[in-house]
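Trainee: make a model of this:
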Amino acid sequence: MTRRLRRLGFLTIGLFDPSAPAAGHEETLQIIELGEELGFDSAWLRHRHLQYGISSPIAVMAAATQRTSRIELGTAVTPLGLENPFRLAEDLGTVDVLSDRGSGGRINPGVSVGPPMNYDALKDHLYPDTHDVEDFTYTRVERLLHNLEGKPVSTFEGTRGIETFSRSIQPHSPGLRERVWYGGGSTRSVTWAAEKGLNLLTSSVIDAEGEDFAQIQRAQIDLFRSLHPAGEAARVSQGLVVIPTDTATPEQKQKYETYAAARLPRTREPQQLGPHKRAYFAPDLVGSSEQLAEQLSNHAGFQAVDEVAFALPFTFGHDDYVQILTDMATRLGPMLGWSPGRAGS
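Mentor: Reported below is the predicted structural model:
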């Protein structure tokens, strides 16, 4: 049985021209504003270090909080191997407070763990004195959760001179901890996230723990909910690449189909992503909203979720994203049972 789609979101990398980065960042903010106007429930930013995509999603979310009033803003995901959980908690708390328009914060931190990508190439600069002893395990998430919960991080509290100090991270934003998501794609990761009471982000890349992407993803979602304190109410969001073409021009349709076809071979068998990691990639879905609704309704993973953050392709232009998001909100979403939210609601 397929769940009715309750929350519709989108994910963007925020691509920019390195010779003129301001324009790309401005377009990302405009896309978030458009998302709110169209009634999307959430907009997610993908963290991209040393690339020509958003390297500081929290800073971009801070700007977006001042240009929107309702849409939720998230990271999908922030790799904690490059973050200090103390400073990250301060930034997240600050932006969540800035996002509050009377009904609570709107920030949804999505995180993951593991050594940073290309770690050997940057470790001497990132952690010059500690790169061989840095802990990239789930402990890093636990430290962040501790901080967001308002638990003590200092043994001193009180006044020194004219300055007053707290034992916990400030500002503390109640409810932010409950909006933390873990980007999981393996039995081990979804088990851990469930036991910690986190929300689950499952995407178009999952560990090769079987032979069929959709069935593997469904098994992981079912396991997550079976172990989560909230049970069947535990939040899971799916992030496939979905490209509706209803109002696309012939040139756009050709571009989208060519893009998906070029990426299709990697979906036919597991890909080696590291010495000990083999993963499946889901095919990109391109077509009319009617075609996409049918494909999604038959997807075992999609059948188990009522929230999505459909990923926008990395290399498309601003006009393409406007068309795709407009078709998602006005055509595809309603076909999946979704109703748009409105500013101020």
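Trainee: CA atoms for contacts and neighbours, from now on please.
Mentor: Will do.
Trainee: distance of E163 from T65?
Mentor: As judged by C-alpha to C-alpha, to the nearest Å, E163 and T65 stand 29 Å apart.
Trainee: more neighbours: these two, which one.
Mentor: Ranked by neighbour count (other C-alpha atoms under 10 Å), E163 and T65 place T65 first, with 26 against 7.
Trainee: contacts only, for R268.
Mentor: Taking C-alpha atoms under 8 Å, 6 or more residues apart in numbering, we find R268 in contact with no residue.
Trainee: and the next helix or strand past whichever strand or helix holds V190?
Mentor: Using DSSP states H and E, V190 maps to helix 187-195. Going down the chain from helix 187-195, the next helix or strand is strand 199-203, by DSSP H and E.
Trainee: can you name every helix or strand that that next one contacts?
Mentor: Helices and strands touching strand 199-203, by 3 or more C-alpha pairs under 8 Å, 6 or more residues apart in numbering; DSSP states H and E, are strand 181-183, helix 187-195, strand 236-239.
Trainee: against which helices or strands is the shortest one packed?
Mentor: Put plainly, it is strand 181-183. Counting by 3+ C-alpha pairs under 8 Å, 6+ apart, the packing neighbours recorded for strand 181-183 are strand 110-112, strand 199-203.
Trainee: following up with a second sequence; could you model it the same way so I can compare the two?
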Amino acid sequence: MKKIGFLSFGHWSPSPQSGARSASDVLLQSIDLAVAAEELGADGAYFRVHHFARQLASPFPLLAAVGARTSKIEIGTGVIDMRYENPLYMAEDAGAADLISRGRLQLGISRGSPEQVIEGWRYFGYQPEEGQSDADMGRRHAEVFLDVLKGEGFAAPNPRPMFPNPPGLLRLEPHSEGLRERIWWGAGSNATAVWAAKLGMNLQSSTLKDDETGEAFHIQQAKQIRAYREAWQEAGHTRTPRVSVSRSIFAIVNDMDRAYFGQSKDQDSVGYIDENTRAIFGRSYAAEPDRLIDELRQDEAIAEADTLLLTVPNQLGVAYNAHVIESILKHVAPGLGWR
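Mentor: Presented below is the predicted three-dimensional model:
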């Protein structure tokens, strides 16, 4: 069995060909798609976070709204760039969204991806400490965030407060019990996957990662997952961690599917996401269900993961994206033993 959710980048464009022409369109359609996915039996609704772009950027209002409109589906991000975040303010927002959803938040965080602007985190008021990189800063913010999510008091109370305080040091409120165990780290390398395991975070692995061995993407990703699980065991954590992978998968079951995805690229590609990082981008899968099942059986990383996030073309509208999700759940997942 495997949990299956969707991952939306939340693009919008004023183009007449786009079904999402404004930020309002994307936000409202994201809520509607989460509701539709839950009705179809999907397990998760996840959203990307990108700043300075015509994409979803402020996740917590959206997560809270989805939580209020749904009752079962997991709600998450993939991923929040921690270089931009005040970890204490973020813990309050996350706690509130998790309480609204009654404990269904699955929050993916990371050091972030290549940006739309140069050092965008500086505009948010953050800069690395002397001798550290922006990646170090993102990981430091993450560690503070994880620490305050434990719900332990750390702040000395005012002896003359406006409202009565409980005894002892004060924690952030609202606190949502159990959220600390539902934080995921989006790892681009084997080393950061191991780091995430040591800190007790679940693992999100995307459709790209550092090209560390020159092997096929799914093989490298599977090795990353195994390294993560080994580090988790060595760290002595008592719970079982969760691992998700993202994929672009489209079951071609009608002429519209064929028109959109019949010519999709079916091989990995390699490129540079910045001056120093050579990355490998995983292939897309688009075929009739029987062929798709055969191809997906060969994907080692999907086999290793307990959760699969389907990237969806959100600008094609709620109805079509619901169809994309339903096609996988109905025509592909049973044949792979996922349902």
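Trainee: ok, back up a step: what comes up buried for the helix holding V190 of structure 1?
Mentor: Across helix 187-195 of structure 1, burial judged by 16 or more other C-alpha atoms under 10 Å covers T187, S189, V190, T191, W192, A193, A194.
Trainee: out of these, who's nearest G105 of structure 1?
Mentor: Comparing these against G105 of structure 1 with C-alpha to C-alpha picks out A193 as the nearest, at 22.1 Å.
Trainee: not counting its neighbours along the chain, what's nearest that closest one?
Mentor: Nearest non-adjacent residue to A193 of structure 1, counting by C-alpha to C-alpha, 6 or more residues apart in numbering: Y182, 6.4 Å away.
Trainee: counterpart of the one you found over in structure 2?
Mentor: Residue pairing (TM-score structural alignment): Y182 of structure 1 is matched to W185 of structure 2.
Trainee: that match contacts Q106, correct?
Mentor: No: the criterion here is C-alpha atoms under 8 Å, and W185 of structure 2 misses it with Q106 at 10.6 Å.
Trainee: more neighbours: these two, which one.
Mentor: More crowded of W185 of structure 2 and Q106, by other C-alpha under 10 Å: W185, with 28 against 23.
Trainee: how near is the more buried one to L336 of structure 2?
Mentor: Computed as C-alpha to C-alpha, the W185 of structure 2 to L336 of structure 2 distance reads 27 Å.
Trainee: quick check: chain neighbours aside, which residue is closest to E85 of structure 2?
Mentor: Using C-alpha to C-alpha, 6+ apart, the closest residue to E85 of structure 2 is H141 (7.1 Å).
Trainee: actually, S289 of structure 1.
Mentor: L332 (4.7 Å).
Trainee: which residues of structure 1 fall in helices?
Mentor: Listed in chain order, the helices of structure 1 (DSSP state H) span 21-38, 57-65, 85-99, 119-126, 139-148, 187-195, 213-227, 250-263, 289-297, 318-327, 333-335.
Trainee: okay if I get those as CSV plus distance to H49 of structure 1?
Mentor: As requested, the helices of structure 1 are exported to CSV (distance: least, C-alpha to C-alpha, whole Å):
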stretch, distance to H49 of structure 1
helix 21-38, 14
helix 57-65, 11
helix 85-99, 16
helix 119-126, 11
helix 139-148, 19
helix 187-195, 23
helix 213-227, 27
helix 250-263, 23
helix 289-297, 32
helix 318-327, 22
helix 333-335, 32
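Trainee: for T12 of structure 1, find the nearest of those helices.
Mentor: helix 21-38 (7.9 Å).
Trainee: distance from the closest one to structure 2 after superposition?
Mentor: Helix 21-38 of structure 1 differs from its equivalent in structure 2 by a mean of 1.2 Å after superposition (mean C-alpha distance after the TM-score superposition for structure 1).
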